[in-house]
Structures are given as structure tokens and as C-alpha cells.
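S.K.: Have a look at this prediction, sequence included:
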Amino acid sequence: MTSKERAELKSQAMVLDSIFQIGKASLTPQLTDAVRDALDARELIKVSVLKNCADDPKELANLIAERTGSEVVQVIGKKIVLYKKNIEKEEKKKRMEKAKKKRK
């Protein structure tokens, strides 16, 4: 990921709300699966690490990214921003654009 792409994703993440919280149980397999599903649906997500979680947010971010095949955009305090490009979405967009061009 280039610095320009990272900067763009950071700006998009500013308005996002956290859709997952990591608490005392830390990173469970169920949470990992849920994060993977959310990344497939949204591409860009924000995760909060609660105060009662003893793990380091940067380590958690790297672990989640490794397990889900995503990239860490940024970790600020106890907020983690993750990105995973959805290839199927990109292909669908391209097909839709081609169809629009053919209609014209």
C-alpha cells in the first residue's frame, strides 16, 4: 500500500464508527471470523480495544491483519483501522461501468 493510498484510507476512516470491540477475552476465533466477514462486506473497518484488554493494540492489529489477510492502515491509541481489498467488488464495478458505456 502506498502512502497516498494509506492517507486516503485514513481520511475515510475518520468518519467510521468502530464495529467491533476487543475486551477481556482478547482475540477469539469468533471475533476473527466476524472481522473477516466484515472486511469482505465493507473493505475498511475500525476496531476498538477496550481498557480491560491487557494486549497491546499494535500487536492485536498485526495479529488480526495476519489472520484475516488484511492490512493495518493505522493504530491510534486503542483504535485499529483495517483494510482488505475486495476483488469481487472491483470486478463488479468494472462490469457495471462497461454496461453503462454500452448503453450510451
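M.R.: Sure thing, it's come through.
S.K.: For the rest of this, base every contact and every neighbour count on C-alpha atoms.
M.R.: Fine.
S.K.: what helix or strand does the most centrally placed residue in the chain sit in?
M.R.: Residue closest to the mean C-alpha point of the chain, counted by C-alpha atoms, centre = their mean, is residue 82 at 2.9 Å. Element membership for residue 82 (DSSP states H and E) is strand 79-83.
S.K.: Identify each buried residue in the following helix or strand past that strand, please.
M.R.: The helix or strand immediately downstream of strand 79-83 is helix 87-103, counting by DSSP H and E. Buried residues in helix 87-103, counted by 16 or more other C-alpha atoms under 10 Å: none are found.
S.K.: Second structure follows, compare the two:
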Amino acid sequence: MRDIFARSAATPVAGPQERRAPLPSLLLLPLRLWGALGRRGRIVTAALLATAAAGVAVAVPLLDDVRERIAGDDRRQAAVSLAERRRQLAADQRPRTAVLPAAVLR
């Protein structure tokens, strides 16, 4: 038992150079990560962010065009469906006239 306490007492306490700073708040974490990167890491990160921003700038108008095209197709399909349904209803509700044989009337 004494050996354990003796070793603990002999171990020096970490100095200020060896201690780590606590993690910052969530909003300041990217700033700390940016500061921890080296020069090459910052260049690569900036290039990746610029590429991502350019990709978003290109993708948004394309997605808007696709959305408008799909909406137009849906409107056309709804109009065709409505016209077909109206034709069916008109045909079903049209008065029917037929000459019945005399045997049916008796």
C-alpha cells in the first residue's frame, strides 16, 4: 500500500504547458478547430468549402427547374384526368333512347 502512495506522491503534477484547455461552446468549436489546423489543412478546408459553395450555387437553380417541370407535368396530367372524367360523366348521364319491341311492353 505504501508503494502506491509513494509513487503517487513522487509523480509530478502536470504543469501549465501540459494541460489542455476545456472545449469551447458549440458556436466557438469551429473557430478552435480552424486554429488547430496547420497551413496545409486550412488551405484544403478552404478549398473544400469553396467547392461546396459553388456546388450549392449550381445545384439550386437546377433543382428549381426540375421542380417547375414536375409541377407542370402534374398540372397537365390533372387537366387530362379531369377532361376524361368529365367525358365519362357526360356519357353516363346522357339520356338513352331506344325503340323497344312490342313484346317487352306487354
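M.R.: Yep, that arrived. Everything numeric in this text was worked out from a predicted model, so none of it was measured.
S.K.: TM-score of the superposition?
M.R.: Between these two chains, after superposing, the TM-score reads 0.27 (TM-score structural alignment, normalised by the length of structure 1); 37 aligned residues with a C-alpha RMSD of 2.9 Å.
S.K.: Does residue 91 of structure 2 lie in a helix or a strand, and which?
M.R.: Under the criterion of DSSP H and E, residue 91 of structure 2 resides in helix 39-93.
S.K.: burial count for residue 21 of structure 1?
M.R.: When neighbours are counted by other C-alpha atoms under 10 Å, residue 21 of structure 1 registers 17.
S.K.: for residue 34 of structure 1, same thing?
M.R.: Each residue near residue 34 of structure 1 was counted by other C-alpha under 10 Å, and the total is 14.
S.K.: Three-state assignment for it, please.
M.R.: At residue 34 of structure 1, secondary structure determined by DSSP: H, G, I helix; E, B strand; the rest coil is helix.
S.K.: coming back round to it: correct me, but the residue nearest to the centre of structure 1 touches residue 73?
M.R.: Yes: using C-alpha atoms under 8 Å, residue 82 of structure 1 is in contact with residue 73, at 5.5 Å.
S.K.: quick one: which helix or strand includes residue 8 of structure 2?
M.R.: Going by DSSP H and E, residue 8 of structure 2 is in helix 2-10.
S.K.: Quick one: list the elements packing against that helix.
M.R.: Applying 3 or more C-alpha pairs under 8 Å, 6 or more residues apart in numbering; DSSP states H and E, we find helix 2-10 of structure 2 packed against no helix or strand.
S.K.: and that helix, how far out from the chain's middle?
M.R.: 57 Å (C-alpha atoms, centre = their mean, to the nearest Å).
S.K.: same thing with stretch 96-104 of structure 1?
M.R.: 30 Å.
S.K.: Check stretch 29-39 of structure 2 too.
M.R.: The answer for stretch 29-39 of structure 2 is 27 Å, by C-alpha atoms, centre = their mean.
S.K.: buried sites along that stretch?
M.R.: Buried, per 16+ other C-alpha under 10 Å, within stretch 29-39 of structure 2: nothing.
S.K.: circling back: what packs against the strand holding residue 82 of structure 1?
M.R.: strand 44-49, helix 57-68, strand 71-76.
S.K.: angle of the last one against helix 57-68?
M.R.: Angle, strand 71-76 of structure 1 to helix 57-68, by axes from the mean of the first three to the mean of the last three C-alpha atoms, to 10 degrees: 160 degrees.
S.K.: can you state the direction angle for strand 71-76 of structure 1 and strand 79-83?
M.R.: Using the same axes, to 10 degrees: strand 71-76 of structure 1 against strand 79-83 is 160 degrees.
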